[in-house]
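*Asks:* Fold the following.
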Amino acid sequence: MLLGVNLTSLTKVLRCAKDDDIRTLHAADEADVLNLVYEAKNSDCIVEYDMKLMDIDADTLTIPETKYDARVTLPSS
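*Replies:* As a prediction, this is how the structure comes out:
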């Protein structure tokens, strides 16, 4: 799943939550919005945000499986 998220906007929305809030992010397949839900741990308060996703024209890159021959020894002290 590819999500085109504006990181500046996402950071602003994530900072709205308190440290003990439960954060849930939802995005359906082929979705055009990212749904963020904050649930307050000590109350019945639920806040919901819908963030519009950006349309990114990107090719999926595959990383080939590669074996590396190496032995690394590190001292423990």
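*Asks:* Every contact and neighbour count from this point should use C-alpha atoms.
*Replies:* OK.
*Asks:* Please name the nearest non-neighbouring residue to Val33.
*Replies:* Lys52 (4.4 Å; CA to CA, 6 or more residues apart in numbering).
*Asks:* My read is that the one you found contacts Leu36, right?
*Replies:* No. Judged on CA atoms under 8 Å, Lys52 makes no contact with Leu36 at a distance of 11.1 Å.
*Asks:* One more, so I can put them side by side:
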Amino acid sequence: MSIQRKPRVTDAKAEEFIAGAPDASEIPATYSKGIRKGNKRQISLTIAPELLRKVDEVAKRTGQGRAGIINMAIYRALEGDVFAS
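*Replies:* Below you'll find the model as predicted:
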């Protein structure tokens, strides 16, 4: 008897939630900065040690990864009124 994969069950609500995420859409093919990683781009970031410590504290407290915290902070800053002119 061979080992078979468990069939993937599609949950419409879960798919809708994922599709609504800020990074769910494909990056236009014309945008070439950074290294392509799926539908995201990998970049290099230099950050002050104290700010990194705070990011790591929030990540640990919320159970998220460092990249997730940084992505959300950037998204909220750009979509909010932080840089409004």
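*Asks:* Need the TM-score from the superposition.
*Replies:* Once superposed, the chains reach a TM-score of 0.27 (TM-score structural alignment, normalised by the length of structure 1), with 32 aligned residues with a CA RMSD of 3.1 Å.
*Asks:* ok so, going back, of Lys52 and Leu36 of structure 1, which one has the most company?
*Replies:* The neighbour comparison of Lys52 of structure 1 against Leu36 (other CA atoms under 10 Å) goes to Leu36, with 18 against 15.
*Asks:* so where does that one fall, helix or strand?
*Replies:* Applying DSSP states H and E as the criterion places Leu36 of structure 1 in strand 33-39.
*Asks:* which is the next helix or strand following that strand?
*Replies:* strand 46-52.
*Asks:* quick one, that following strand and strand 33-39 angle?
*Replies:* Relative orientation of strand 46-52 of structure 1 versus strand 33-39 (axes from the mean of the first three to the mean of the last three CA atoms, to 10 degrees): 160 degrees.
*Asks:* What residues sit buried inside strand 46-52 of structure 1?
*Replies:* Going by neighbour count (16 or more other CA atoms under 10 Å), the buried part of strand 46-52 of structure 1 is Met51.
*Asks:* Return the residues in contact with Ile48 of structure 1.
*Replies:* Let me fix one detail, which is that residue 48 of structure 1 is Glu and not Ile. 35-38 (CA atoms under 8 Å, 6 or more residues apart in numbering).
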